[in-house]
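Colleague: give me coordinates for this.
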Amino acid sequence: MRFSERMKHFGENIFTVLLNMKRDMEKEGKRVIDLSVGTPNIPPSDAVIQALVEAAADRKNYIYAIKDMDELHQAVADWYRRRYGVEIDPDREVVSLLGSQEGLAHFALTVIDEGDTVLVPDPCYPVFGDGPVIAGAELYPMPLRRENDYLIDFSEIPDEVADRAKLMVVSYPNNPTTAMAPDWWYDECVAFAKKHDILVLHDNAYSELVFDREPAGSFLAHPGAKDVGVEFNSLSKTYGLAGARVGFCIGNAEVVSNLAKLKSNMDYGMFLPVQKAAIAAITGDQSCVEATREAYRRRRDCFCDGCTEIGWKIGRCPATMFVWAKIPDGFSSSEEFVKTLLSRAGVLVTPGSAFGGSGEGYVRIALVKDEAEMREAIENMRKSGIFQQ
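Modeller: Reported below is the predicted structural model:
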């Protein structure tokens, strides 16, 4: 049996590998506290659940959606005006995604031909690169360095690379580094994209999960941004709708139209009750957003401060639902540290190398357990003796 050449680019997904490691431990009767996958465990508000339940009880809602409801697009436009100060044409500048992961996996197919260059952060969330690779792209990594506050330095990208690049994927607040970008950086991003005729895709999944300052804004709020790109946004983390798979591509009308055309040939739209739940989430009482942000802030403080107390010095991350931590001295790789932490403390995290070469020497911790389990994880790590070596 013969398979496509593109599959040679893909190994087993890192989170599948970690899940197998976890299951092997559990088969031995050992408890594992899994902080590897960013699976939110904070449920939607009662109002959102009620909207979903009522729509799911209506037998008329089990037809193919085919396309987005007009009410959904209008809700997104109102949300972006109210929350980000960005005017969106609901008829031309928004299309839903079956989660940002799906959108990121397919988006490059609308832009990339075989051999085209795509600029991606290093480290980055894996699908930022995997999606373009599926489309046949050649990736050019843009290093995110600690000494540069994990900001992409556009001056480091050679002109000949920038001139042949068709797409650039960026994301702040950033997964996995948790970094935020100041306004001037977005202005530089727009100018760079215009100079080299590059389409920008900005992933804005974590704009609400900012802890020690005001929540983040939108890439599209910066002058000229809509001329050069689009923004992905998601209801997974902010509204607890991760399993429902709700995301949006918003911005440049031509780009949105092309993606909508591709999706019309790939799926039959988002389940109508889920569309109803999404409308309820972004138009309803927003106190749930503050409650979610506060829950993650408490978890961050608990974990980061607790780790520092036992000898693993981790600063408080500024945003997202993750912690990006340097591995302790004495370990040759992030993967070695992850395996040691699992075997000796029963705590599972993700090696930074899974996010790209520049992630080596770090691990990503997902704040997906309540504070009691976070404290249990810290106590297990203390007892392991790993951080007293």
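Colleague: only C-alpha atoms for contact and neighbour calcs from this point on.
Modeller: OK.
Colleague: please, where are all the strands along the stretch 51-200 of the chain?
Modeller: With strands called from DSSP state E, counting those that start in this stretch, the stretch 51-200 of the chain shows them at 94-97, 117-122, 138-143, 165-170, 199-203.
Colleague: next, the second sequence, to be compared with the first:
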Amino acid sequence: MNYESIIARRAAEIKPSGIRKFFDLAATMQDCISLGVGEPDFKTPWMIRDAGIKSLERGKTWYTNNAGLPEVRNAIADYLERRFDLSYDPATEIAVTTGGSEAIDLALRALLNSGEGEEVIIPEPCYVSYAPLCELCGGVPVPMPLHAEDGFRITAEGLRKAITPKTKAIIMAFPGNPTGAVMRAEHLAPVAELLRDTDIMVITDELYAELTYGRQRHVSIAALPGMKEHCIYVNGFSKAYAMTGWRLGYMCAPQEIMRIMVKIHQFGIICAPTTSQYAALVALRDGDDAIEAMRQEYDMRRKLLVNALNKMGLTCFEPEGAFYVFPSIKATGLSSAEFCEQLLYAQKVAVVPGTAFGDSGEGFVRISYSYSIEHLSEALKRISAFLEELKNKSNS
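Modeller: You can find the predicted model right below:
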């Protein structure tokens, strides 16, 4: 069999995730500290796990409605209004998905016409799946570089330059992975003003919405005047509730678009996992305190990393959300890939090169602080020793 001629070129040409490469390498090494994967180290809070267990004990193992259990959609609507001032009709504008990634895939499938050169603006550095999902849907990903001096935020000026007659959508992800950047209301307002009178859709990935630091709460672009009709809102349970393995997310959108996305979801997935939906119901109703406890712990880790890295000479933009830092490694004279490879082999610490998140990530690395203080402290000692070794080599 000539499999090369059989496999779809579009799928074959997609590059594997740069995150997993270093994670897999680290897994082969003894005594290696991996700071590469963005997964909470907390267990799912017991009350949420217990709800899932009880649903199984009661035999609630059937398919649900394609869009999800009505009570879960009602709880999502209540949660979004209570936490983020967002108003969606649970019957027609909300659907439960198999993780936030499926929701983004569904949004792109619903919007893009294959072969017509329709463009999706993707601000980067960004999560690794956006461009590949766009390509699989027959769209054209258009990278829009973000800059540390702008706080890795989208600016209206930068967005205006990226828009063309072919622009169909923009993917916004704040708080951001890998940078931890946050867009407050004052940053979102000029972007919304630019988009409000266009037919450009915003796919707003807000999986880290609960993980912001400081007194200001997260603000969604979908909550700004006149923007709800322009937005496909994506959120989920993986990050805020430490529920990565439960594979549950949700999407909110105008009824006309939601109808199409649910139709695709129906044929591809049928419905999100039933057990996970019953667990999510408790998370939405009773999980605020668990979120806050984890958020405070992340905040301590964030401060530890930012202070230590800056003292080492790795200039670190202060992230205001998510659980990542994105320090510059330009002072070492190494590329992002060289820095990560040499650190891994010299000190057995795995971090992710910034280029895994787009070309504009060159000169940076991503370090996750979804690990314990002890884990991070040991990693920082090893990174410091590695930098000292580099310095000694350059002086010899």
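Colleague: list the TM-score for the superposed pair.
Modeller: The TM-score (TM-score structural alignment, normalised by the length of structure 1) is 0.93; 384 aligned residues with a C-alpha RMSD of 1.9 Å.
Colleague: picking up where we left off before, most packed of the strands of the stretch 51-200 of structure 1?
Modeller: strand 94-97 (a mean of 27; mean count of other C-alpha atoms under 10 Å).
Colleague: which bit of structure 2 covers that strand?
Modeller: Aligning strand 94-97 of structure 1 against structure 2 (TM-score structural alignment) gives residues 94-97.
Colleague: which residue in structure 1 aligns with I221 of structure 2?
Modeller: Alignment note: I221 of structure 2 maps to F219 in structure 1; criterion TM-score structural alignment.
Colleague: wait, what's in contact with its match?
Modeller: Residues near F219 of structure 1 by C-alpha atoms under 8 Å, 6 or more residues apart in numbering: 186, 202, 225, 231.
Colleague: of all the residues you listed, which two lie farthest apart?
Modeller: Y186 and E231 (12.5 Å; C-alpha to C-alpha).
Colleague: compare those two (neighbour count), which wins?
Modeller: Each of Y186 of structure 1 and E231 has its neighbours counted (other C-alpha atoms under 10 Å); E231 has more, 25 against 19.
Colleague: my guess is the more buried one meets V255, correct?
Modeller: No. Judged on C-alpha atoms under 8 Å, E231 of structure 1 makes no contact with V255 at a distance of 10.6 Å.
Colleague: okay, stretch 335-352 of structure 2 sits on what stretch of structure 1?
Modeller: Stretch 335-352 of structure 2 covers residues 333-350 of structure 1 once aligned (TM-score structural alignment).
Colleague: contacting residues around that stretch?
Modeller: By C-alpha under 8 Å, 6+ apart, the residues outside stretch 333-350 of structure 1 that reach it are 15, 18, 22, 25, 30-37, 327, 331, 351-353, 360-366, 377, 380-381, 383-384, 386.
Colleague: now, of the residues you listed, which are buried?
Modeller: Buried subset of the contacts of stretch 333-350 of structure 1 (neighbour count, 16 or more other C-alpha atoms under 10 Å): 18, 22, 25, 32-37, 327, 351-353, 360-366, 377, 380-381, 384, 386.
Colleague: so what does Y296 of structure 1 match up with in structure 2?
Modeller: In structure 2, the residue paired with Y296 of structure 1 is Y298, using TM-score structural alignment.
Colleague: can you count the residues close to its match?
Modeller: A count of nearby residues for Y298 of structure 2, using other C-alpha under 10 Å, gives 25.
Colleague: just the one 10 residues further on next, same as before
Modeller: Residues contacting A308 of structure 2 under the criterion other C-alpha under 10 Å number 16.
Colleague: for it, which non-adjacent residue is spatially closest?
Modeller: Spatial nearest neighbour of A308 of structure 2, excluding adjacent residues (C-alpha to C-alpha, 6 or more residues apart in numbering): L380 at 7.4 Å.
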